[in-house]
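**Q** coordinates for the following, if possible.
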Amino acid sequence: MGDWTVIGTITLAAVPESVGDARRFATETLPDGDRTDTVELLVSEACTNSVQHSRSRFGGKFTLTLSECGGAVRCEVVDDGSPTLPTRREGGELRGSGYGVMLIETMADRSGHFVEDRRLHTWFELD
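**A** As a prediction, the model looks like this:
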């Protein structure tokens, strides 16, 4: 991929209500297209993980940055990290939650995470 151009950034309190705000921000910022529903779902999953699992949930914030490059879209969520890295849940038992990482890995063309300055960066890209 070439150089990514940031098309929007929003920083929100790490509370459940902010997940809907992040989703709305993404759909309003990105051009309408085939990927809109997928971006909306995956942004929701990534932001929910920040709200539920990161140190940001203790009165902190998370930041969502949207970028584009040659028709591809990149979404990155940065939070205060946690003692463990995001992992994909395995196993066949039914659960009400815990599928966010699996959805991101399955539905995005590329995805990952890294820690920089004790902050967790979770990202995914859609072509």
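
**Q** for the rest of this, base every contact and every neighbour count on C-alpha atoms.
**A** OK.

**Q** residues contacting stretch 107-121, please?
**A** 38, 76-82, 86, 104-105, 122-127 (C-alpha atoms under 8 Å, 6 or more residues apart in numbering).

**Q** next step: these restricted to strands.
**A** E76, V77, V78, D79, T122, W123, F124, E125, L126 (DSSP state E).

**Q** wait, what's in contact with C47?
**A** Taking C-alpha under 8 Å, 6+ apart, one finds V19, A22, F62, L64, V77 in contact with C47.

**Q** after the helix or strand containing it, which helix or strand is next?
**A** Following DSSP states H and E, one finds C47 within helix 36-53. Downstream of helix 36-53, the first helix or strand assigned by DSSP H and E is strand 61-69.

**Q** can you pull the buried residues of the helix holding C47?
**A** 39-51, 53 (16 or more other C-alpha atoms under 10 Å).

**Q** for Q52, see how far away the residue nearest the centre of the chain is.
**A** When C-alpha atoms, centre = their mean is applied to the chain, the residue found nearest the centroid is A46 (3.2 Å). To Q52, A46 is 10 Å away according to C-alpha to C-alpha, to the nearest Å.

**Q** one more sequence to fold, the one below, so I can look at both together:
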Amino acid sequence: MPDAAAVWVGRLRRIGRAKLNAWGLTALVDDAQLLISELVTNGLRHSTEQQITFRLVVGTDVLVMEVDDGSPALPRLRQADSDALDGRGLLLVDAVAASWGVSSDGTRTWCTLKFPDTARRSR
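**A** Predicted coordinates for the structure are as follows:
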């Protein structure tokens, strides 16, 4: 990943952490930062327009993270070789997120995290 892309991934992780802490959702910070890293990295890697749009949305009992990269190529789960340096991003998303998917035109990839019971009660 080019240095500028790595800077943006780190910046969006820090913004996500700050927002979640401000919203009282500190229990989601670690998982959200991992998911932000994977979605944003994939978006920057596959963007057709040299830019992406990242959204962090708080719902009633779920956090939604989505990246629009403008690419119509559908992301897919794949098995990476044990010595491969990449190819595990969506496997991590699938393992950590409550749900995930891709828009019908392939340009937007999203995932969700459910709020822990304590966050749901305090909101």
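
**Q** can you tell me which of the contacts of C47 of the first structure has the most neighbours?
**A** F62 (27 neighbours; other C-alpha atoms under 10 Å).

**Q** returning to what we had before: the helix holding C47 of the first structure corresponds to what range in the second structure?
**A** Mapped onto the second structure using TM-score structural alignment, helix 36-53 of the first structure spans residues 29-46.

**Q** what is the most widely separated pair among the ones in strands among the contacts of stretch 107-121 of the first structure?
**A** D79 and L126 (21.3 Å; C-alpha to C-alpha).

**Q** who's more crowded, those two?
**A** Between D79 of the first structure and L126, D79 has the larger neighbour count (other C-alpha under 10 Å), namely 27 against 17.

**Q** the more buried one matches what in the second structure?
**A** Match for D79 of the first structure (TM-score structural alignment): D69.

**Q** its match is in contact with L44, isn't it?
**A** Yes. Counting by C-alpha atoms under 8 Å, D69 of the second structure touches L44, with 7.0 Å between them.

**Q** what do the two both touch?
**A** Q51, I52.

**Q** and the longest helix along the second structure, how far out from the chain middle?
**A** Criterion DSSP state H: the longest helix present in the second structure is helix 3-22. On the basis of C-alpha atoms, centre = their mean, to the nearest Å, helix 3-22 of the second structure sits 11 Å off its chain's mean C-alpha point.

**Q** now do that helix: everything it contacts.
**A** T26, L28, V29, A32, Q33, I36, S37, V40, T41, L44, L56.

**Q** next, the contact list for the residue mapped onto L126 of the first structure from the second structure, please.
**A** Mapped onto the second structure by TM-score structural alignment, L126 of the first structure lines up with L113. For L113 of the second structure, the contact set (C-alpha under 8 Å, 6+ apart) comprises L28, A32, V62, L63, V64, A97, A98, S99.

**Q** okay, now the first one: neighbour count?
**A** Counted by other C-alpha under 10 Å, the residues lying close to L28 of the second structure total 19.

**Q** cool, thanks, talk later.
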